[in-house]
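A.B. asks: the following comprises the amino acid sequence and a computationally predicted model.
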Amino acid sequence: MRLVKWTSTTAALALLAPATALLRFQCGQLVIDRLDPLVTPGANPSPHLHQILGGNSFNVTMDPAKDMAGESTCTSCQFSEDFSNYWTATLYFKAKNGTYKRLTQKPNAGFDGVNGGMTVYYMQDGLYNFNQTSKVTAFKPGFRMFIGDVNARTQQEAERFRQLTFTCLHNFIDRDPQTLDFPTVPCENGIMTAVRFPTCWDGRNLDSPDHMSHMSYPDHGTFESNGPCPCTHPIRVPQLFYEVIWDTAPFNNKQDWPADGTQPFVWSFGDATGYANHGDYLFGWQSDALQRAMDSPCYINCPTLKTQSVAEMNKCTIARRVNEDIDGWVNALPGNHQANYIRKRREWLSE
């Protein structure tokens, strides 16, 4: 198991930092559905199940030339000018008898009452630096990106990506240790998934065929250590970071875990290692709202942005397009075979 260091002191500061730090907010659940307009646009259903947040213009196919903010009439996110869409795969518990049950998400500390979803960060200088003095360039209309590899099943494959991790939460403050694979012990307060996107943009392309090549990690070090961007990707953009807390409480009895002692959780596309952790993003902020926020002293509250109530966030939902059981115990994961998914994904990427 690969451990990634994040001290408890740092985590505590992240939750208690003054209002001059970084943009941190909760997005409620827009829909849980088998759609993916970034990786498999037009596919209805897409290969695996996702939990989706943000603007209600989310659809089977999302034309980058269209104005997402203009087409949406509501958002499930705290800031009402943010009609972006954020999504990850969903997480399942696999019982001894081979059946599966989807885990629900619960809100992060400080966001009581929000319907599941996840915490979203946009940062100028990373979570370790609360001065937030660096200049970053906000994403542009039509921008989109993906991080991770759904086919990764080894530590070496996961290490291609920086800072895609899991934390076994014993409380809402601890973030240490972080691992690249699933926790192997019951987690009293759930499993936290962390998805951190690259922070250097080529300055030209709003997307790329793999949805990653137009972005890069710093030339050396990390975003938090102020590593410089490579000359191929010279534009420093905000650190986009997701925290998803999966409620494992109903499944923490080790008597229900596999008899061989292995951990029982599996991604909705069949990965039981955790190494295939990944996330998707479609930019959809109104006008210059994100740049204003990045140029302002913001944290949970941001004076330059419009904030909506928890009730308004929770009210913004859309109907599911794919009719299948996502709440009960099922004999197979939605979309069925992982091998079939891998074959299809290779076909899509080769087209």
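C.D. replies: On my side now, so go ahead.
A.B. asks: only C-alpha atoms from now on, for both contacts and neighbour counts.
C.D. replies: Fine.
A.B. asks: so where do the helices sit in the stretch 51-200 of the chain?
C.D. replies: 68-71, 155-158 (DSSP state H, counting those that start in this stretch).
A.B. asks: to Asp288, which of those lies closest?
C.D. replies: Taking Cα to Cα, helix 68-71 is the member of the helices of the stretch 51-200 of the chain nearest to Asp288, at 11.5 Å.
A.B. asks: contacting residues for the residue nearest to Asn226 when sequence neighbours are not counted?
C.D. replies: Of all residues beyond its chain neighbours, the one nearest Asn226 is Asp125 (7.1 Å), with distances taken as Cα to Cα, 6 or more residues apart in numbering. Each residue near Asp125 by Cα atoms under 8 Å, 6 or more residues apart in numbering is listed here: 131-134, 223-224, 226, 239.
A.B. asks: buried ones among the residues you listed?
C.D. replies: 132, 223, 239 (16 or more other Cα atoms under 10 Å).
A.B. asks: which one of those residues is nearest Gly148?
C.D. replies: In terms of Cα to Cα, no member of these lies closer to Gly148 than Gln239, at 15.4 Å.
A.B. asks: neighbours around the residue nearest to Ser208 when sequence neighbours are not counted, how many?
C.D. replies: With sequence-adjacent residues excluded and distances taken as Cα to Cα, 6+ apart, Ser208 is closest to His214, at 5.8 Å. His214: 21 surrounding residues under other Cα atoms under 10 Å.
A.B. asks: tell me the contacts of His214?
C.D. replies: 201-202, 204-208, 233.
A.B. asks: cool, and Gly335?
C.D. replies: Contacts here follow Cα under 8 Å, 6+ apart; on that basis Gly335 touches 46-49, 269, 341.
A.B. asks: any chance of those residues in TSV, plus distance to Thr61 and secondary structure?
C.D. replies: TSV is the format used below for the contacts of Gly335 (distance: Cα to Cα, whole Å; DSSP: H, G, I helix; E, B strand; the rest coil):
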residue	distance to Thr61	secondary structure
Ser46	11	coil
Pro47	15	coil
His48	16	coil
Leu49	16	coil
Phe269	21	coil
Tyr341	19	helix
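A.B. asks: mark which of the residues you listed are buried, thanks.
C.D. replies: If we count by 16+ other Cα under 10 Å, the contacts of Gly335 have these buried: 46-49, 269, 341.
A.B. asks: return the member of those nearest to Gln105.
C.D. replies: Within those, proximity to Gln105 (Cα to Cα) peaks at Leu49, which comes in at 14.1 Å.
A.B. asks: let's bring in a second model and compare:
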Amino acid sequence: MAPTALVGGLVAAFVAVAQAQSGGSAMLRFGCSNIVIDRIDPLVDPGKIPSPHVHQIIGGDAFNATMPVGDISQIATCTSCTFEEDFSNYWTANVYFKARNGTYKRVPIMVNDAIGAANGGMTVYYSAPGKNTVTAFKPGFRMFSGDAKRRAPTNLGKATQSCFRCYDGPNFKGNVNSPCFDPVRDTEGFPTKPCLGGWRSSVLFPICWDGKNLDSPNHADHVAHPVGGPASFTSMGGKCPSTHPVKIPQIHLEIVWDTTKFNNKADWPADGSQPFVLSHGDTTGYGQHGDYVFGWKGDSLQKAMDNACFATNCKQLKSQTFPQANKCLVKTAVKENNDGWLDHLPGMEGM
């Protein structure tokens, strides 16, 4: 079965990666609709309503300000993701436009390339280099990727764990290279010019686990990068450190932002600087980050990783349509304006 028949409009680079890999490698790529845009964060600020900044959230409807440590798949009743077995939750900070007059507007989320009729949301990847090479996450597992306080580049090049792609035009024009691999269109910080087709965020998670702890106080110490440094997109090579000897699937999140609505340079700052800001106040983009709570049912993820599943082609998993997935929603916990023009970012009154 030809990879191009499976992924339709997926960029050629993804197909080339899949064809080049050997040993039964797996690379799930699927869409998840938004379940809510809200100011709660059960990982970093559990139980706090409201939490400091706005997030966009996808996945199962068990998402709440407080989530019990346990099997989330036994609590959730629906998921906004393509695969019915995935009740996990994934969330990131939102992007806002700051106009020259000082007001803010949340940037709309577009559906990614070759996903379908999702309600905004994200594209999720899970990758493994071959059968029996990774250990799927356990119920109760959680982790965090990135550093919300970072305001400078890591200079990791293709191995950066967070980047932005500036599209040349509508319909993902210029989307040729793998995520974070394009030396012209990809940047670790926010794009500094108007992007004619909008732009895309990429957030990658660590691939090594200590094999014991399902979480850690900072939600990061129980996971790690290989000894040679962070793994680039679908690159699962590299030995895990002795402190974190268990290789886990590589999770990668993509969010596409319709920044084209804000391309009028007359609305940008008078000094010509870029006008976008993450919902936690970061004007650089280097503080982009992602949160994850595992919620796959039973051993479904392990089976997918061990059976060379590619994109949405996976006999071991059940798929649902987006008209079904889009119905999975979570009630908003914090009642505030998430779509109009604002005098300040929600939770950031002093900015």
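C.D. replies: Cool, got the structure. Since this is a predicted model, take the numbers as computed values, not measurements.
A.B. asks: can you give me the TM-score here?
C.D. replies: Remark: TM-score between the superposed chains equals 0.87 [TM-score structural alignment, normalised by the length of the first structure]; 322 aligned residues with a Cα RMSD of 2.1 Å.
A.B. asks: out of the helices of the stretch 51-200 of the first structure, nearest to Phe197 of the first structure?
C.D. replies: Nearest to Phe197 of the first structure, of the helices of the stretch 51-200 of the first structure and by Cα to Cα, is helix 155-158 at 13.9 Å.
A.B. asks: would you mark the buried spots in that closest one?
C.D. replies: Buried residues in helix 155-158 of the first structure (16+ other Cα under 10 Å): 155, 158.
A.B. asks: what does that helix contact?
C.D. replies: So helix 155-158 of the first structure is contacted by 2, 148-149, 152, 164, 180-181, 275-276 (Cα under 8 Å, 6+ apart).
A.B. asks: please repeat the previous calculation with a cut-off of 6 Å.
C.D. replies: Residues outside helix 155-158 of the first structure that contact it (Cα atoms under 6 Å, 6 or more residues apart in numbering) are Tyr275.
A.B. asks: and what of stretch 295-306 of the second structure?
C.D. replies: By Cα under 6 Å, 6+ apart, stretch 295-306 of the second structure touches 26, 72-73, 85-88, 131-132, 136.
A.B. asks: trace Thr321 of the second structure over to the first structure, please.
C.D. replies: Mapped onto the first structure by TM-score structural alignment, Thr321 of the second structure lines up with Ser309.
A.B. asks: what ranges do the helices span in the stretch 201-350 of the first structure?
C.D. replies: 289-294, 310-315, 338-350.
A.B. asks: first vs last residue of stretch 322-331 of the first structure, how far apart are they?
C.D. replies: Terminal residues of stretch 322-331 of the first structure lie 18 Å apart, using Cα to Cα, to the nearest Å.
A.B. asks: that one corresponds to what range in the second structure?
C.D. replies: Against the second structure, the aligned range for stretch 322-331 of the first structure is residues 334-343 (TM-score structural alignment).
A.B. asks: just to revisit the earlier point, format the helices of the stretch 201-350 of the first structure as TSV; extra columns: distance to Ile191 of the first structure.
C.D. replies: Conversion of these to TSV gives the following (distance: least, Cα to Cα, whole Å):
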stretch	distance to Ile191 of the first structure
helix 289-294	29
helix 310-315	23
helix 338-350	23
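A.B. asks: can you get me a residue count around the nearest residue in space to Ala325 of the second structure that is not next to it in sequence?
C.D. replies: Nearest residue to Ala325 of the second structure, sequence neighbours excluded (Cα to Cα, 6+ apart): Ser80, at 4.2 Å. The number of residues packed near Ser80 of the second structure is 33, by other Cα under 10 Å.
A.B. asks: OK, contacts around the residue positioned nearest the centre of the second structure?
C.D. replies: Geometric centre of the second structure, nearest residue: Leu253, 2.4 Å, by Cα atoms, centre = their mean. Leu253 of the second structure makes contact with 123-124, 202-203 under the criterion Cα under 6 Å, 6+ apart.
A.B. asks: what is the aligned counterpart of it in the first structure?
C.D. replies: Under TM-score structural alignment, Leu253 of the second structure pairs with Tyr242 in the first structure.
A.B. asks: how about Asn97 of the first structure, what's its match in the second structure?
C.D. replies: Checking TM-score structural alignment: Asn97 of the first structure goes with Asn101.
A.B. asks: and if you look at Pro264 of the first structure?
C.D. replies: Per TM-score structural alignment, the equivalent position to Pro264 of the first structure in the second structure is Pro275.
A.B. asks: what separates the residue nearest to Ser208 of the first structure from Tyr281 of the first structure, distance-wise?
C.D. replies: Counting by Cα to Cα, the gap from His214 of the first structure to Tyr281 of the first structure is 14 Å.
A.B. asks: also Val310 of the first structure?
C.D. replies: 22 Å.
A.B. asks: what sits against the residue lying closest to Lys315 of the first structure once chain neighbours are set aside?
C.D. replies: Among residues not flanking Lys315 of the first structure along the chain, Ser76 sits closest, at 7.5 Å (Cα to Cα, 6+ apart). Listed by Cα under 6 Å, 6+ apart, the contact partners of Ser76 of the first structure are 27-28, 30, 54, 313, 316.
A.B. asks: again, only this time at 8 Å
C.D. replies: Here Ser76 of the first structure is in contact with 27-30, 53-56, 312-317 (Cα under 8 Å, 6+ apart).
A.B. asks: of those residues, which pair is most distant in space?
C.D. replies: Leu53 and Glu312 (13.6 Å).
A.B. asks: neighbour count: those two, which is higher?
C.D. replies: When neighbours are counted by other Cα under 10 Å, Leu53 of the first structure and Glu312 differ, and Leu53 comes out ahead with 29 against 17.
A.B. asks: from Glu188 of the second structure, how far off is the aligned partner of the more buried one in the second structure?
C.D. replies: Counting by TM-score structural alignment, Leu53 of the first structure lines up with Ile58 in the second structure. Per Cα to Cα, Ile58 of the second structure is found 24 Å from Glu188 of the second structure.
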